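S.K.: Dropping a prediction and its sequence here:
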Amino acid sequence: MKNATQSVLFIDLLFKVSRKLRNLLDARIRQHGLTLARALTLSALKDQDDFFQKNLAEELGIEHATLVRLIDALEEQGLVIRNVAEDDRRAKRVTLTPEGKKIVEEIETYAAHLSHEVMSGIDGKNITNAMGVLEHIADAVEREGRS
């Protein structure tokens, strides 16, 4: 029974830490007039020169209609450009504007700083062990989701 209690306490702590980190990051993102969903969309676009909308929705794990609303808002803010694909007029490509790239870099710089600050004082071995535990949990969650 002790292991079951430890497991519950561990997952509870995981949720608390995740929520606190998300709140800190969300506050910084809001300074740029963005939501977390919009920032994640920009970040995905940074990693690839351009995306077809359909592929971007899959990458983000969201419905296409949800992505369309996100892209509409980001386009209105001047952070992305949406173009019709040359080879298929039904398909749309999404790319970052220079301003979008600048904002992504600022957010990612802050995220790296935040990571460094909260992880300072923890040796590499403990971080490696924690990553192994979290990867195991992520795999178990994925398996549970498929069953």
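M.R.: On my side now, so go ahead.

S.K.: Please count neighbours and contacts with C-alpha atoms only from this point.
M.R.: Fine.

S.K.: which SSE is residue 10 in?
M.R.: For residue 10, the host element (DSSP states H and E) is helix 2-30.

S.K.: Likewise for residue 137?
M.R.: Applying DSSP H and E as the criterion places residue 137 in helix 124-146.

S.K.: Same question for residue 38.
M.R.: When elements are assigned from DSSP H and E, residue 38 belongs to helix 36-46.

S.K.: Can you spell out which helices and strands pack onto that helix?
M.R.: In terms of contacts (3 or more Cα pairs under 8 Å, 6 or more residues apart in numbering; DSSP states H and E), helix 36-46 is packed against helix 2-30, helix 53-60, helix 64-76, strand 92-96, helix 98-119.

S.K.: dropping in the other structure now:
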Amino acid sequence: MNKQELPLGMVVGRMMHEMFRVLKKRTGEIAETKLTIEQFGLLYAINMKNEDVIQQDMANIMGKDKSAIYRVIDSLEEKELVRRVVDKNDRRKNFLMVTKKGEAVIEQYLEIEYKLIKELKEGLCKSDIDTFYSVVNHIRNKAEKL
């Protein structure tokens, strides 16, 4: 079986694994606050929402169960990157807010990621990159409909 016969999910998975390995190494060398990819993903997702973010919403967005998300939120709160604010109208709801420190960490991580992506795209022409994005978007859109 040659590489083009490997299942697409395996090829993409290997690519993501290698990218995350390098990203983890580089953020570990530079960033003052160490985060797992999952912690950064959640912190970034909270920051990207333009409206109030509820813990349950994050569980749905991240495709994880509530208890797993709560553990990640707890760790982000311990690092002072997010804070929970209890809803005045419904004490069962906790809104999530990214702190100033959290915003600074996001900026630091994104800078490292952008440099890595630029480095990984070296040697590829614009049409190759456009084709890559087109194929990835096509597959994602088809998968979302299944």
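M.R.: Arrived safely, thanks for sending. In this text, all values refer to a predicted model and were calculated from it rather than measured experimentally.

S.K.: Quick TM-score on the pair, please.
M.R.: Scored by TM-score structural alignment, normalised by the length of the second structure, the superposition of the two chains gives a TM-score of 0.83; 142 aligned residues with a Cα RMSD of 2.4 Å.

S.K.: follow-up on the earlier one: which other residues reach the helix holding residue 137 of the first structure?
M.R.: Applying Cα atoms under 8 Å, 6 or more residues apart in numbering, helix 124-146 of the first structure turns out to have no external contacts.

S.K.: buried sites along that helix?
M.R.: Neighbour counts using 16 or more other Cα atoms under 10 Å place no residue of helix 124-146 of the first structure among the buried ones.

S.K.: again with stretch 108-128 of the first structure
M.R.: residue 111.

S.K.: In the second structure, which residue range corresponds to it?
M.R.: Against the second structure, the aligned range for stretch 108-128 of the first structure is residues 110-130 (TM-score structural alignment).

S.K.: Pull up the gap between the residue most central in space within the second structure and residue 58 of the second structure, please.
M.R.: Centrality entry for the second structure: nearest residue to the mean C-alpha point is residue 41, 2.6 Å, by Cα atoms, centre = their mean. Taking Cα to Cα, to the nearest Å as the measure, residue 41 of the second structure and residue 58 of the second structure are separated by 10 Å.

S.K.: returning to what we had before: end to end on the match of stretch 108-128 of the first structure, go ahead and measure it.
M.R.: The separation between the terminal residues of stretch 110-130 of the second structure, taken as Cα to Cα, is 21 Å.

S.K.: re the thing from before, tell me the average deviation of the helix holding residue 38 of the first structure from the second structure after fitting.
M.R.: Taken over the aligned residues, the distance from helix 36-46 of the first structure to the second structure averages 0.9 Å (mean Cα distance after the TM-score superposition for the first structure).

S.K.: who touches that helix?
M.R.: For helix 36-46 of the first structure, the surrounding residues in contact (Cα under 8 Å, 6+ apart) are 26, 29, 51, 56, 59-60, 70, 74, 94-96, 100-101, 104.

S.K.: list the buried ones in it?
M.R.: Judged by neighbour count (16+ other Cα under 10 Å), helix 36-46 of the first structure contains these buried residues: 36, 38-39, 41-46.
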